[in-house]
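1. Pasting the sequence and the predicted model now:
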Amino acid sequence: MTGRSLSRATYVALPWILPVAIVLWWDLTVRVGWIPPAILPLPEEVLSAAVRLIETGELQENLIASTGRAATGFLIGGGTALLLALLCGLFPIWGNVLNPSLQTLRSVP
């Protein structure tokens, strides 16, 4: 910039440029047939489906179920990691036995 500060309207509008461009590109690619609607529906179809899911309560129900599954997985994984870390830290022989396998697993996302 040349030292001028941005106007408030420009400052508010700037973060919206990329998301709006992505949605417009998405809409264009489906409408001209570059991407079949069966693969990627039009943005308004996605929005109407989201509204329907919210109105019926199905979205909230599924979000609660997914959050529960994620929390359960986190607790199982965290609990297992804590137990293995305690085992390796308190008993050096277990550290020697388990460390190579645990180091291999660490690189797995």
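-> Cool, got the structure. Here the structure is a predicted model, which means the values were calculated and not measured.
2. okay, CA-based contacts and neighbour counts for the rest of this
-> Fine.
3. The protein: helices as residue ranges?
-> Using DSSP state H, the helices of the chain run over residues 8-13, 17-31, 43-56, 58-90, 92-106.
4. can you put those helices in TSV and add mean neighbour count?
-> Conversion of those to TSV gives the following (neighbours: other Cα atoms under 10 Å):
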stretch	mean neighbour count
helix 8-13	10
helix 17-31	13
helix 43-56	12
helix 58-90	13
helix 92-106	12
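5. In JSON lines: those, plus distance to Pro37.
-> Shown next, in JSON lines, are those (distance: least, Cα to Cα, whole Å):
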{"stretch": "helix 8-13", "distance to Pro37": "30"}
{"stretch": "helix 17-31", "distance to Pro37": "6"}
{"stretch": "helix 43-56", "distance to Pro37": "10"}
{"stretch": "helix 58-90", "distance to Pro37": "22"}
{"stretch": "helix 92-106", "distance to Pro37": "40"}
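6. Quick check: the residue in the chain sticking out farthest from the centre vs Leu87, distance?
-> Distance from the C-alpha centroid of the chain peaks at Ile93, with 39.2 Å (Cα atoms, centre = their mean). Going from Ile93 to Leu87 by Cα to Cα, to the nearest Å gives 9 Å.
7. alright, now check it against this:
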Amino acid sequence: MGRRSGPGKRDGGKRAWQTWLAGALLPVTVLAVWQVLGDLGYISFLLFPTPQRIGNAFITLAKTGELWSHLWISLARAMAGFALGGGLGFLFGALVGLYRYAEKTLDPSMQMIRMVPHLAVTSLFILWFGIGETAKILMIAKGAFFPVYINTFLGIRNVDNKLFEVARVLEFSRFKQLVRLVLPAALPNILLGVRLSVGISWLGLVVAELMSSTSGIGYLMLDARASSKTPIVFVGIIIFAVFGKVTDSIVRRLERRLLGWRDSYQG
């Protein structure tokens, strides 16, 4: 059996490398063209510093330790906001999905709050909670709440009703229905909500740190913009992009592991 698994692992590793190379082709090409145009003087160093200048700015910030101190603060904010918003979104989504009375009572208000633009409540959050960590985490949580809430609700409501009839025949308790039936069937939607929520948490972090902050990657970008240090602004943008992609990949890997039983179309 060990001999049989070897080629399969090698094929899987080869496919992973091919996927990575295919995904890296476009950004590497863009960076190369960008560097050449900058070296030839076709683009402004002030507005579009070359990748080499951005890399030098990153190295300088990393060596001084300034980058890491701001990065850990931003990561802590993003994780705290996601945990709060995503956790409440799951609880309220499950409540509204399981009970029709809860849907009639809570969902209309939830949908109204969802339609309020993120920037519209920023000033209120600052007014109510100041410019401390509470306001920032709540702003991130607001954005993270609704993707999980909506997808949990839809996932539960899309569960085949025949499964509930089988559960009643087997005399499952309400808790056992939830754990053994509802959550596994709704898991694809819930994980989709988590994936969307993670992305929006990063967007909320940017808004929170750019509007009112004295630390974090957003503050670092804002301070660099005021000093016309454009390479540092690009460093911040790239960090947000990279960590957003990394967290999305983690959720996708979790999704593949938990939903390995699905025989879905792969393209």
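-> Everything's here; your move. Please read these numbers as outputs of a predicted model, since none were measured by experiment.
8. Next up, the contacts around the residue farthest from the centre of the first structure.
-> Residues in contact with Ile93 of the first structure (Cα atoms under 8 Å, 6 or more residues apart in numbering): none are found.
9. The second structure: which residue goes with that one?
-> Aligned by TM-score structural alignment, Ile93 of the first structure pairs with Tyr101 of the second structure.
10. residue boundaries of the helices in the stretch 151-267 of the second structure?
-> 161-169, 174-177, 183-211, 217-226, 230-258 (DSSP state H, counting those that start in this stretch).
11. got those helices as CSV, with mean neighbour count columns?
-> Shown next, in CSV, are these (neighbours: other Cα under 10 Å):
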stretch, mean neighbour count
helix 161-169, 12
helix 174-177, 12
helix 183-211, 22
helix 217-226, 20
helix 230-258, 17
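12. got those as CSV, with distance to Gln111 of the second structure columns?
-> As requested, the helices of the stretch 151-267 of the second structure are exported to CSV (distance: least, Cα to Cα, whole Å):
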stretch, distance to Gln111 of the second structure
helix 161-169, 25
helix 174-177, 27
helix 183-211, 16
helix 217-226, 29
helix 230-258, 26
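13. and of those, who's closest to Ile59 of the second structure?
-> Ile59 of the second structure lies closest to helix 230-258 among the helices of the stretch 151-267 of the second structure, at 10.0 Å (Cα to Cα).
14. Tell me which other helices or strands that closest one touches.
-> The contact analysis (3 or more Cα pairs under 8 Å, 6 or more residues apart in numbering; DSSP states H and E) places helix 230-258 of the second structure against helix 51-64, helix 183-211, helix 217-226.
15. now the ones you listed as CSV including distance to Gln18 of the second structure?
-> Listed next are those as CSV, based on distance: least, Cα to Cα, whole Å:
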stretch, distance to Gln18 of the second structure
helix 51-64, 25
helix 183-211, 24
helix 217-226, 33
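16. To Thr152 of the second structure, which of those lies closest?
-> Here helix 183-211 is closest among those (Cα to Cα), at 5.0 Å.
17. and the angle for the closest one with helix 66-98?
-> Calculated by axes from the mean of the first three to the mean of the last three Cα atoms, to 10 degrees, helix 183-211 of the second structure forms an angle of 140 degrees with helix 66-98.
18. Hmm, Trp34 and Thr50 of the second structure touching each other?
-> Yes. The criterion here is Cα atoms under 8 Å, and Thr50 of the second structure meets it with Trp34 at 6.5 Å.
19. between the helices of the stretch 151-267 of the second structure, which one is nearest to Gly85 of the second structure?
-> helix 183-211 (8.5 Å).
20. Now for Trp94 of the first structure: which residues touch it?
-> Taking Cα under 8 Å, 6+ apart as the definition, contacts of Trp94 of the first structure comprise 87-88.
21. how close does it get to Leu83 of the first structure?
-> Trp94 of the first structure is 12 Å from Leu83 of the first structure, by Cα to Cα.
22. got any residues that touch both of these two?
-> In contact with both Trp94 of the first structure and Leu83: no residue, using Cα under 8 Å, 6+ apart.
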